[in-house]
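[1] need a 3D model of the following:
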Amino acid sequence: MNKAWWKEAVVYQVYWRSFFDSNGDGVGDLDGLIMKLDYIKDLGVDVIWLNPMFQSPDKDNGYDISDYYQVMEKAGDMKVVERLINEVHQRGMKLIMDLVVNHTSNQHPWFIESKSSKDNPKRDWYIWKDGVDGKEPNNWRSYFHPTPWEYDQTTNQYYFHSFAVEQPDLNWKNPEVRHEIYQMMRFWLNKGIDGFRMDVINLLAKLEGFPDTETPYNLSYLGNNPGIHEYLQEMNREVLSAYDILTVGEIPFVTPEDGLLYVGENRNELNTLFHFEVADDMKTWDMITFKQIQKRWYEGLNGQGWNSQFLNNHDHTRQVTRYGNDHIYRVQSAKLLATMIHTLPGTPYIYQGEEIGMTGVKFNHIEDYNDIAMKNKYLEEVAKGKDSTQVLKDLQLLSRDNSRTPMQWDNSENAGFSVGKPWIKVNPNYVDINVEADLNSHDSIFKYYKKLIALRKEHDVMVYGDYEDLLEHDDKLYVYSRTLNDITWIIMLNHSDDEVELRLNDMYAQKENTLIITNYADVNEEESLVQIRLRPHEARIYQI
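    Purely as a prediction, here's the structure:
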């Protein structure tokens, strides 16, 4: 395994519209991010991942881009972006941006031309098909809609959209499209950004012929299709290989074997990836399943490719609510999850607010939600005659808005996020859970994160160490080792609300050990490692 700066990095994700509002319009912006860069720097992270801030009608919070070379007015302008890049670099950090090239907005000039007529030069820049027997071209679904096909009366054909109707998919089979995208990527890299998080990058290649499927609700037919690796290898040759950058692909529907094809060090495609065997497939915490996922991915990539570690982001409910205990053990649970993410193999990602233990929300009315995927699903289910209250309840846990509420800076109005009315409601618990309160607490989650990140910079074993699960079949305890040369770290996590006794192999009794970090302040550092009682959501790391 080769060493690389991006393997050793810790990434902090900024969902800018919910981070900090500098001008009082209720929407976070890039000036607000610049004002808070010292806060991020103090945490110790190396890379900031910025969600899309390109020109957009904002139907899907910026993931519907109408101009790749302009900045959304809500976010700022190009001068602010240039200043942001400079300010990030001045603080010794790097900046990566979202690359959204599976689709554009339906208001992008390319699409407006494409739909104008069948013989327009840009017609083939998108995917157009005739209907079949007066219906859609096939029986597929989209992520946000019961069908991925939208009928256009002007040309009497359907266009394809993997997501919202307003997000038509680009036709990557067309070399002109690919050339245009590569040119845009070079533009931003030459501006000084340090890489890309690539939105649903494995969806670029479509199944030849668009055949009907027997399982339309299993959307895996949208991704990993023949041609995808040729596209990414071409992208690497044409653009990526010329820059020392971080590339991380958002890649659903993959096994470790598939994943290695994207990130294998001999493949010349991407540096690393997000897979979704946890975030998409594990609705609530399942210890045994999680252990199995970690083992398979470690064994599948070990020595050949690189993984990412995350439990929440702008699309997935906050980790302490979904996978931890956000009530009486919120602080301990938040620290335990942090310990786990920062010590498992791969690059750790922190989603804004996670470092103070922010929780998910449950709004009482569908009107309080902005998530287009959730709102469309709500309408679809209610139209079937289902009880609207139950439908809302069923959709709440996995709503993307759970993680999109404004950053909670202090206990003043709107959590110190904005002096105006926020674009989405603030979580009511901001009065107690906020940055100011956490930093003043003797039990600060932020300071625990800061210590974990500092340890990762000081100890290569956290980054490059071999991984072994020491208690594969325990459904409460997650105990594993990381070993590099003659150094072994034992990570002990009691991921439950109960006190649990941990018994390790006697071999550890004969070895000297040092307590590296713990999320409980009163741990007896002389305690034998052979028999330990771990309190609810207790986390410890020992060096053997």
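
[2] going forward, measure contacts between C-alpha atoms and count neighbours the same way
    OK.

[3] where do the helices sit along the stretch 1-150 of the chain?
    Counting by DSSP state H, counting those that start in this stretch, the stretch 1-150 of the chain has helices at residues 5-8, 30-35, 37-43, 78-90, 109-116.

[4] most neighbours per residue, which of the ones you listed?
    The highest mean neighbour count among the helices of the stretch 1-150 of the chain, using mean count of other CA atoms under 10 Å, belongs to helix 30-35: a mean of 21.

[5] and it, what does it pack against?
    helix 78-90 (3 or more CA pairs under 8 Å, 6 or more residues apart in numbering; DSSP states H and E).

[6] let's see that with 10 Å instead.
    Under the contact definition 3 or more CA pairs under 10 Å, 6 or more residues apart in numbering; DSSP states H and E, helix 30-35 sits against helix 37-43, helix 78-90.

[7] JSON lines for those, including distance to Arg330?
    Listed next are the helices and strands packed on helix 30-35 as JSON lines, based on distance: least, CA to CA, whole Å:
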{"stretch": "helix 37-43", "distance to Arg330": "20"}
{"stretch": "helix 78-90", "distance to Arg330": "31"}
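
[8] Tyr448: which of those is closest?
    Each of these was scored for nearness to Tyr448 using CA to CA, and the closest is helix 37-43 (9.6 Å).

[9] the closest one: how far from the chain's middle?
    Centre-to-centre, helix 37-43 and its host chain are 20 Å apart (CA atoms, centre = their mean, to the nearest Å).

[10] one more to line up against the first:
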Amino acid sequence: MMENDFRKMVGYQIYPKSFKDTNGDGIGDLQGIIEKLPYIQQLGVDFIWINPIYKSPQVDGGYDISDYYAIDERFGSLEDFKTLLHKSHEYGLKVIMDLVVNHTSDQHPWFLESKKSKDNPYRDFYLWEDATAQQLPNEWRSFFGGSAWTYDKETEQAYFHAFAKEQPDLNWKNPKVRQEIYKMVRWWLELGVDGFRLDAISHLQKMPWSYKIKSWRGDGPWVPFMNVSGIEDYMTELKAIFDSYGALTVGEASGVRSMQAPDWTDEKGYVNMIFELEHNVRKANGRGSIYGYKKVIMRWQNDLLARGWNALYLENHDQPRSIDVFGNGSLASAKALAVSYMLLRGTPFIYQGQELGMRNFPFTSSDQLRSEEVIAQYENLLTDLSAQEALQKVTQDSREHARTPMQWSDKANAGFTTGRPWMDIHPNYPQVNAEKQTELFELYQKLIQLRHDNQAIASGSIYFYFERHPQVLVYTRDEFLVIVNLGTKKAHLDFSKVEAFTDGSVSNYHSVLSSQPRPFERSMSLAPFEYQVYKK
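    Coordinates of the predicted model:
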């Protein structure tokens, strides 16, 4: 196990199905990741996070696991994965996997046994309750829409699922379930995995089934299974295993608020860091709010300043591309966004293609959709909307945008595959690809190097200025000053009215990174998407 100094690290997220295909079947594979390790090393990151590669029916992109110990044949073999681990470590890269332990696939042997009868030894591995087809245990809803219960007429009970009906939740109150999960976690760590991203980890504990949902707005419908009291017992047990291996851990912990996050991520916390899910809230038109993004980021940074640690990101496999959500599709906006988050206090993650400025896909037909959840939403919308309107609505802020294949070159299929890609490739790949789009890539290299070379950025303090400005983010990291205009309009800043900038020391600021180099001035007019990084 390599040294775990996560405060200096930068991660790179890989959605393997869309990363690089080497056998011509149109689906990315482990050999493709191995092939591109030099590219990842060149970027300068410290670890890679690989989305699920376990055996799975792929109802939910691999987050429905049917065998925790097997690699899905779509991606290769366990031997391929061992090679990937070995090669990654040779390149100085850690490897973390998705750990999906809130639920399994309904094709997992545990669930297949569990369904057989009420007295099956595996029945209590899942959450079964008496029910009828008309009367389910309660009114709770799943994240994917519809009831969180699916009725089984053979045993006259229903099972609980926070996500799709093909993803039954495990019963964490059962010690045998926990023993099996912990055994599996140790197995992967013994194999050489460096850590985990803990999927949906805040849902392990549920409220009593009698809990009545008080609000159907916002997070209200999911309160009964988000960060419920008692989860700390399970997380403490998991932490003991992680700590014994020095594992790098990041939690996807919806329902954990910024004020609660220090308890999850400080020295006594369960994981090294958690992803916040708040800054991705979007308007009705699918666009993100720059001021909303800024407010959420500042709050999380401030609430975790005394203790705890942030996981920083702009986009991932579940979010549309940031260049179109928060930017205006231009390379300039992608650069400004990169500077805005890469120098914050926390561990940044870069999602594949983000470093190239890959954009949201221009969907023209429902045939281009691949997610079963999105397809179901589209079909439901057809009752009230035209096909074109339904497609526009369902893809407005869809996860499908992030899952189009990686654009490696201007050759056929963007160099992703020699076969037919499992999902259509963005038509802009002749211009936007890893061979041609080096400008943004090089900026990310510089930002990563700043983190590696400067303790102030790796783990120093942070203080925000002009907090109410609608489009400019300004903060200091000890001796560094970061100024980013995230808007499409010019912006003016008057530092002469800010006490911290009224003494003579500000004249010592010199530019270390800039979209248009110029000296620091107490009165500054910023061009759209201009960024300036100064150091005393």
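
[11] can you give me the TM-score here?
    The TM-score (TM-score structural alignment, normalised by the length of the second structure) is 0.94; 524 aligned residues with a CA RMSD of 1.7 Å.

[12] was I right to think Gly487 of the second structure contacts Ala334?
    No: if you go by CA atoms under 10 Å, Gly487 of the second structure and Ala334 don't touch, sitting 11.5 Å apart.

[13] which residue ranges form the helices in the stretch 151-300 of the first structure?
    Assigned by DSSP H, counting those that start in this stretch, the stretch 151-300 of the first structure shows helices spanning 175-191, 228-238, 256-263, 287-301.

[14] so for Leu439 of the first structure, which of the helices and strands packed on helix 30-35 of the first structure sits nearest?
    Per CA to CA, nearest to Leu439 of the first structure of those: helix 37-43, 11.0 Å.

[15] post-alignment, that closest one versus the second structure, mean distance?
    Superposing on the second structure and averaging over aligned pairs (mean CA distance after the TM-score superposition for the first structure), helix 37-43 of the first structure comes out at 0.2 Å.

[16] so what's the residue nearest the centre of the second structure closest to, chain neighbours aside?
    Nearest to the mean C-alpha position of the second structure, by CA atoms, centre = their mean, lies Asn316 at 4.4 Å. Nearest non-adjacent residue to Asn316 of the second structure, counting by CA to CA, 6 or more residues apart in numbering: Tyr351, 5.5 Å away.

[17] counterpart of that neighbour in the first structure?
    Using TM-score structural alignment, the partner of Tyr351 of the second structure in the first structure is Tyr351.

[18] I figured that match hits Asn312, correct?
    Yes: counting by CA under 10 Å, Asn312 is a contact partner of Tyr351 of the first structure at 6.6 Å.

[19] who touches both of those two?
    When contacts are counted by CA atoms under 10 Å, 6 or more residues apart in numbering, Tyr351 of the first structure and Asn312 are jointly contacted by 318-319, 403.

[20] save those as JSON lines, and put in neighbour count and secondary structure too.
    Output for those, formatted as JSON lines (neighbours: other CA atoms under 10 Å; DSSP: H, G, I helix; E, B strand; the rest coil):
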{"residue": "Arg318", "neighbour count": "30", "secondary structure": "coil"}
{"residue": "Gln319", "neighbour count": "28", "secondary structure": "helix"}
{"residue": "Ser403", "neighbour count": "28", "secondary structure": "helix"}
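
[21] out of those, which comes closest to Met358 of the first structure?
    Taking CA to CA as the measure, Met358 of the first structure lies nearest Arg318 of those, at 7.2 Å.

[22] with neighbour numbers in mind, choose between Gly487 and Ala334 of the second structure.
    Ala334 (26 against 22; other CA atoms under 10 Å).

[23] mind checking what that one lines up with in the first structure?
    The alignment partner of Ala334 of the second structure in the first structure, by TM-score structural alignment, is Ala334.

[24] wait, isn't its match in contact with Arg322?
    No: between Ala334 of the first structure and Arg322 there is no contact under CA under 10 Å: 11.2 Å.

[25] can you list residues touching both of these two?
    Common neighbours of Ala334 of the first structure and Arg322 (criterion: CA under 10 Å, 6+ apart): Thr359.

[26] contacts only, for Gln294 of the first structure.
    277-278, 300, 309, 344-345, 467-469.
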